[in-house]
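A.B. asks: The sequence isn't on hand, but the structure is:
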């Protein structure tokens, strides 16, 4: 089994060779990720093989957001106030083609959810929202308990009750 080190993006990581099969995600990690981190609009976390801290195997981003109560599944919405509620956003999650099919995507998602769960001790949130690029990506998230948001075929939510300890 491959061992990975997951940490915030730093200058030791070589982003130039990263290719995940989605050009927009490749461009993001190369050109915009460090800017987003510096500007405090996203936290960017990278996975590197334990044996090579510079080789980018995958990454994800976390940020804060909100969602209108009317956009939530009815069962959850009826338990919440009628104004926008806070959520965590996994804005991007990608695995380099050389590491795909080895479970790294799942490792990254679990790590992202754990970071959000830890933050939930001091920062309230109703859940985690992701934007799926396609049906296979949506299926990946659904496997972990994410549910489609009503009226949006690409946005999914993992309700806080499904993951966070109360």
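C.D. replies: Received, thanks. Keep in mind that this is a model prediction, so the values were computed, not measured.
A.B. asks: okay, CA-based contacts and neighbour counts for the rest of this
C.D. replies: Fine.
A.B. asks: Return the distance of residue 30 relative to residue 134.
C.D. replies: Relative to residue 134, residue 30 is positioned 22 Å away (criterion: Cα to Cα, to the nearest Å).
A.B. asks: Give me the nearest residue to residue 19, chain neighbours excluded.
C.D. replies: residue 96 (5.2 Å; Cα to Cα, 6 or more residues apart in numbering).
A.B. asks: and that neighbour, how many neighbours?
C.D. replies: Applying other Cα atoms under 10 Å, we find 20 residues neighbouring residue 96.
A.B. asks: Equivalent analysis for residue 133, please.
C.D. replies: Using other Cα under 10 Å, residue 133 has 13 other residues around it.
A.B. asks: Then residue 66?
C.D. replies: 17.
A.B. asks: With residue 58 instead?
C.D. replies: Neighbours of residue 58 under the rule other Cα under 10 Å: 29.
A.B. asks: right, and it touches residue 96 too?
C.D. replies: Yes - counting by Cα atoms under 8 Å, a contact exists between residue 58 and residue 96, whose distance comes to 5.7 Å.
A.B. asks: Check for me that residue 29 belongs to a helix.
C.D. replies: Yes - secondary structure assignment (DSSP: H, G, I helix; E, B strand; the rest coil) places residue 29 inside a helix.
A.B. asks: mind checking the longest helix of this protein?
C.D. replies: Among the elements of the chain assigned as helix by DSSP state H, the one spanning the most residues is helix 104-119.
A.B. asks: Show me which positions of it end up buried.
C.D. replies: The neighbour-count check on helix 104-119 (16 or more other Cα atoms under 10 Å) flags 104-105, 108-109, 112-113, 116-117 as buried.
A.B. asks: In addition, the following structure is provided for comparison:
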């Protein structure tokens, strides 16, 4: 099914009652269960919104988003205070709550394409609201994926998972905003 695969053949659509991928299998039971049983419940409660990714007609991936607020450590806060004269200790973020790719499509750049899609959405949202960061509580196994995309660790004590199953990470949108303004 992946023969001749091209990232340009991906399409994105919102999750609905009509398109729940009941046979989704990314190899992680928690993520599979979420998209099959919980994503619509979260969406109906306005807790997280889910986007499906199709390759041709098949759902091959998804991501879920919610709003977030992250705390920075004192050094980072000091840098932002100095640069922008902003006294806040917490900053608005768009959180990637879940992100998964079906087994047969992993390693083909779909995860990266989804993160780029989220970055584009975040930049669009900045026209309407304050939004400085993307955030994610990444599974330890996915930590390297996010680091390659430019995410950094959150070191503030409120951002640390006491069980050690996930690691809190963030992506600063501001350098992209500066770059766009220079063009």
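C.D. replies: Great, that's in hand. Everything quoted here is computed from the prediction, not taken from an experiment.
A.B. asks: Overlay them and tell me the TM-score.
C.D. replies: Between these two chains, after superposing, the TM-score reads 0.86 (TM-score structural alignment, normalised by the length of the first structure); 160 aligned residues with a Cα RMSD of 2.0 Å.
A.B. asks: thinking again about what came up before, who's more crowded, residue 30 and residue 134 of the first structure?
C.D. replies: Per other Cα under 10 Å, whichever of residue 30 of the first structure and residue 134 has more neighbours is residue 30, with 15 against 10.
A.B. asks: What residues does the residue most central in space within the second structure make contact with?
C.D. replies: If you average the C-alpha coordinates of the second structure and look for the closest C-alpha using Cα atoms, centre = their mean, you land on residue 96, 2.7 Å from that point. Remark: with contacts taken as Cα atoms under 8 Å, 6 or more residues apart in numbering, residue 96 of the second structure is in contact with 63-66, 134-137.
A.B. asks: In which helix or strand does it reside?
C.D. replies: Assigned by DSSP states H and E, residue 96 of the second structure falls within strand 90-101.
A.B. asks: and that strand, which stretch of the first structure?
C.D. replies: With TM-score structural alignment applied, strand 90-101 of the second structure matches the range 84-95 in the first structure.
A.B. asks: Now check residue 104 of the first structure against the second structure: what is it aligned to?
C.D. replies: With TM-score structural alignment defining the correspondence, residue 104 of the first structure maps onto residue 110 in the second structure.
A.B. asks: right, and that match touches residue 100 too?
C.D. replies: No - Residue 110 of the second structure is not in contact with residue 100 according to Cα under 8 Å; the separation is 9.2 Å.
A.B. asks: Need the residues touching each of these two.
C.D. replies: Counting by Cα under 8 Å, 6+ apart, the shared contacts of residue 110 of the second structure and residue 100 are residue 61.
A.B. asks: just to revisit the earlier point, report the mean deviation for the strand holding residue 96 of the second structure after fitting onto the first structure.
C.D. replies: Mean deviation of strand 90-101 of the second structure relative to the first structure after superposition (mean Cα distance after the TM-score superposition for the first structure): 0.8 Å.
A.B. asks: list the buried ones in that strand?
C.D. replies: Buried-residue list, strand 90-101 of the second structure, by 16+ other Cα under 10 Å: 92-101.
A.B. asks: And those, which two are furthest apart?
C.D. replies: For the buried residues of strand 90-101 of the second structure, with distances taken as Cα to Cα, the pair at the greatest spread is 92 and 101 (26.9 Å).
A.B. asks: Quick check: which element contains residue 146 of the second structure?
C.D. replies: With elements delineated by DSSP H and E, residue 146 of the second structure resides in helix 143-148, which encompasses its position.
A.B. asks: Toward the C-terminus, what is the element adjacent to that helix?
C.D. replies: With secondary structure assigned by DSSP H and E, helix 143-148 of the second structure is succeeded by strand 152-153.
A.B. asks: who does that following strand touch, helix- and strand-wise?
C.D. replies: strand 166-172 (3 or more Cα pairs under 8 Å, 6 or more residues apart in numbering; DSSP states H and E).
A.B. asks: Now do the following helix or strand past the strand it packs on against helix 110-125, angle only.
C.D. replies: Under the assignment DSSP H and E, the closest C-terminal helix or strand after strand 166-172 of the second structure is helix 174-182. Following axes from the mean of the first three to the mean of the last three Cα atoms, to 10 degrees, one obtains 60 degrees for the angle between helix 174-182 of the second structure and helix 110-125.
A.B. asks: Could you check how far helix 174-182 of the second structure is from the centre of its chain?
C.D. replies: 20 Å (Cα atoms, centre = their mean, to the nearest Å).
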